[in-house]
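Visitor: Provided below for reference: sequence and predicted model.
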Amino acid sequence: MHMLTKKTSTEIPLEAVVVRADEGSPVSLGSEGGGSALVKVSPVSHQFSHFAVVGIDLPKGAYLRPHAYELNERMVLCFGGRGHVIVDGQKHPVSKGTFMFWGRGVGVEVVQDGDEPLRLSVISFPPAPDSRFDLFPLGGGTPADGGASVGVRAGNNLVERDNGHFIIVQDDEGEEYWQAAPSLGYVSIMIAAPVLPVTYFCAASQLLEPGANVRHHGHVASEEIVIVTHGKGIVVLGDEQFPIAEGDVIVLPPTLMHHFINNGTEPLKYGGVFLPPSVEGALRETGVRKLPGEPRPASIPRNPTTEKLLVDKYGFIIPGISDQRTVGV
């Protein structure tokens, strides 16, 4: 685990976190047929108090019994294997790159399929009980037998939905936009308004071809939670570099300058959750739409007018365009 602290011009500390796929604090999972859970980020281990990130691995034949959270909403990204979820009696496939939103009170059963473990990253708002390893330590209580007092319902007779929403978007179903060089790839809006019933975040994914990189940038107001779903690469935080791979979690605080590099031979793809939302509006207003079966344009010029719009309206920090006094490096 790597933690990086920077200060802005106003001396406010910023904490960036890089957590490997196999790192975290183990907690009880309450699964059948085996499985493991690692708390990556939570109020117990970090300064963050408004969300938590838990990694879940379900081996062959394992499943999570039907359960629901009455006090929490969850964004779930799959970064390995395949399986399915059952909501309201309907079965939905899950594989690498699948995004899901589980609203409050939504009953979900998660089942592993195939030979490879099903690997999920679960982001909960606010932090859900299973991200509290002080409540559910490994070998201790589970949501099934001790969760009622903290808003968890579980069991095969669970009423599957109260008033929450369930959204699932497969890896190739996003609203896609080409990216200008040096990105050489595309960004997909995966879950955002007007489909998303909440307004405090949005979710997107980005694909970088081998040798490509995202330019150095920051976000004035948005915190970003990144989950690597495909490939390997490098994340640059300020002036420090860290290798990243599938399942790694990166938390980027507002104003921290950063970028991603694909230094491998396969595409690098990662999902990003932005709190508050920002990128979906920027893409829809300034992006070049990628349509199914359409080849990449020969060139995608950067327009000075749209660059200024990204800064002034959507809170991007772009060297040479933004007021450098806002840059937290």
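Guide: Good, I have the coordinates.
Visitor: contacts, neighbours, all on C-alpha from now
Guide: Will do.
Visitor: Strands of the stretch 201-329 of the chain, residue ranges please.
Guide: Using DSSP state E, counting those that start in this stretch, the strands found in the stretch 201-329 of the chain span residues 202-208, 218-219, 223-230, 232-237, 240-245, 249-252, 258-261, 268-275, 288-289, 316-317.
Visitor: which of those strands is buried the deepest?
Guide: Mean neighbours per residue, mean count of other CA atoms under 10 Å, is largest over the strands of the stretch 201-329 of the chain for strand 218-219, with a mean of 28.
Visitor: on that earlier part again, adding distance to residue 112, write the strands of the stretch 201-329 of the chain out as a markdown table.
Guide: Output for the strands of the stretch 201-329 of the chain, formatted as a markdown table (distance: least, CA to CA, whole Å):
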| stretch | distance to residue 112 |
| --- | --- |
| strand 202-208 | 23 |
| strand 218-219 | 37 |
| strand 223-230 | 17 |
| strand 232-237 | 24 |
| strand 240-245 | 22 |
| strand 249-252 | 22 |
| strand 258-261 | 31 |
| strand 268-275 | 21 |
| strand 288-289 | 34 |
| strand 316-317 | 39 |
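Visitor: Of those strands, give the one that comes closest to residue 166.
Guide: strand 202-208 (14.4 Å; CA to CA).
Visitor: Just the residues contacting that closest one, thanks.
Guide: The contact list for strand 202-208, computed with CA atoms under 8 Å, 6 or more residues apart in numbering, reads 183-193, 196, 214, 261-262, 267-280.
Visitor: in the stretch 1-150 of the chain, which spans are strands?
Guide: Using DSSP E, counting those that start in this stretch, strands in the stretch 1-150 of the chain cover 2-7, 13-19, 25-27, 31-32, 36-41, 52-58, 63-69, 73-80, 82-87, 90-95, 99-102, 108-113, 118-125.
Visitor: want to throw these into CSV with mean neighbour count?
Guide: Listed next are the strands of the stretch 1-150 of the chain as CSV, based on neighbours: other CA atoms under 10 Å:
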stretch, mean neighbour count
strand 2-7, 14
strand 13-19, 20
strand 25-27, 21
strand 31-32, 16
strand 36-41, 24
strand 52-58, 26
strand 63-69, 23
strand 73-80, 25
strand 82-87, 20
strand 90-95, 17
strand 99-102, 24
strand 108-113, 23
strand 118-125, 26
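Visitor: next up, a second structure to put side by side with the first:
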Amino acid sequence: MADDITKGQSVIIGPDEGRSLWQPMPSRGYVDVNLTPDNMPYDTFSSGIQLLPPGCMVREHGHKQNHELVFVYEGTGEVNIDGKVSKFVPGTTILFARNCTHWIKNTGDIDMKMFWVFFPPGLEDWFYAIGKDRKPGDAMPEPFDRPDNVQEVMDKMRFLPPRNSG
């Protein structure tokens, strides 16, 4: 009977094997995009890591068609989901459901490191559109702003606007 079971295809992405991108203000830091439908046989999610330096944040936004799962494995901070702010520590798992606005901020004094899973996939397209290619070991560049067409990218990706944007 065991021979009748169809096995899926496993994938291993080692450190520094995914695409890495510096992020614009106010996130700064970088994102490593590790698994996407472009480098694995599955089309239901994408994943990677994000590093946020002290005092930096992911701006308020939301997703009309995606859920976002974040596991914080280093650093401390605050998260706001639909206006409710909560503190978190390493080992915290956060699920941002679709249609919920959220932001996340590093309030500690060390880099925050998060593992993220986005389902269905697509967050990688956001990082590709707003980031600048990074080679592991490179010094962090001077702060830079989002590209001029950021609203067009947000609309295409079906992002929710911040709650206070009117």
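Guide: Arrived safely, thanks for sending. All values derive from a computational prediction rather than experimental measurement.
Visitor: Got a TM-score for the pair?
Guide: Once the chains are laid over each other, their TM-score by TM-score structural alignment, normalised by the length of the second structure reads 0.86; 164 aligned residues with a CA RMSD of 2.4 Å.
Visitor: picking that back up, any idea which of the strands of the stretch 1-150 of the first structure gets closest to residue 310 of the first structure?
Guide: That would be strand 13-19 among these, by CA to CA, at 22.6 Å.
Visitor: Residue 18 of the second structure maps to what in the first structure?
Guide: Under the alignment (TM-score structural alignment), residue 18 of the second structure pairs with residue 174 of the first structure.
Visitor: err, residue 101 of the second structure, not the other one
Guide: Checking TM-score structural alignment: residue 101 of the second structure goes with residue 257.
Visitor: Test my guess that residue 181 of the first structure contacts residue 300.
Guide: Yes: counting by CA atoms under 8 Å, residue 181 of the first structure does reach residue 300; the two are 7.3 Å apart.
Visitor: State the number of residues packed around residue 137 of the second structure.
Guide: Using other CA atoms under 10 Å, residue 137 of the second structure has 7 neighbouring residues.
Visitor: Give me the aligned partner of it over in the first structure.
Guide: Taking TM-score structural alignment, residue 137 of the second structure has residue 293 as its aligned residue in the first structure.
Visitor: just residue 39 of the second structure next, same as before
Guide: Aligned partner of residue 39 of the second structure by TM-score structural alignment: residue 195.
Visitor: now residue 48 of the second structure
Guide: Aligning on TM-score structural alignment places residue 48 of the second structure opposite residue 204 in the first structure.
Visitor: Which strand or helix spans the nearest residue to that match once chain neighbours are set aside?
Guide: Excluding its sequence neighbours, the residue lying closest to residue 204 of the first structure (CA to CA, 6 or more residues apart in numbering) is residue 189, at 4.4 Å. For residue 189 of the first structure, the host element (DSSP states H and E) is strand 185-191.
Visitor: if I look at residue 316 of the first structure, how far off is residue 309 of the first structure?
Guide: 9 Å (CA to CA, to the nearest Å).
Visitor: Settle this for me: residue 66 of the second structure is touching residue 101, isn't it.
Guide: No: using CA under 8 Å, residue 66 of the second structure and residue 101 do not qualify as a contacting pair, with a distance of 11.9 Å.
Visitor: and stretch 147-166 of the second structure, how far apart are its ends?
Guide: Where stretch 147-166 of the second structure begins and where it ends lie 22 Å apart, using CA to CA.
Visitor: ugh, wrong one, stretch 251-258 of the first structure
Guide: 11 Å.
Visitor: And for stretch 93-102 of the second structure?
Guide: Stretch 93-102 of the second structure has an end-to-end distance of 14 Å (criterion: CA to CA).
Visitor: repeat for stretch 53-68 of the second structure
Guide: End residues of stretch 53-68 of the second structure are separated by 21 Å (CA to CA).
Visitor: how about that stretch: buried residues?
Guide: By neighbour count with 16 or more other CA atoms under 10 Å, stretch 53-68 of the second structure contains the buried residues 53-58, 60-63, 65-68.
Visitor: Same list, those residues, but as CSV with distance to residue 75 of the second structure please.
Guide: Shown next, in CSV, are the buried residues of stretch 53-68 of the second structure (distance: CA to CA, whole Å):
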residue, distance to residue 75 of the second structure
53, 9
54, 9
55, 11
56, 12
57, 13
58, 14
60, 20
61, 22
62, 23
63, 25
65, 29
66, 25
67, 23
68, 19
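Visitor: and the two most separated of these?
Guide: 54 and 65 (30.0 Å).
Visitor: show me what contacts the closest residue in space to residue 94 of the second structure that isn't next to it in sequence?
Guide: Using CA to CA, 6+ apart and skipping the chain neighbours, the partner closest in space to residue 94 of the second structure is residue 70 (5.1 Å). Going by CA under 8 Å, 6+ apart, residue 70 of the second structure touches 93-95, 114-117.
Visitor: Fine by me, we can end here.
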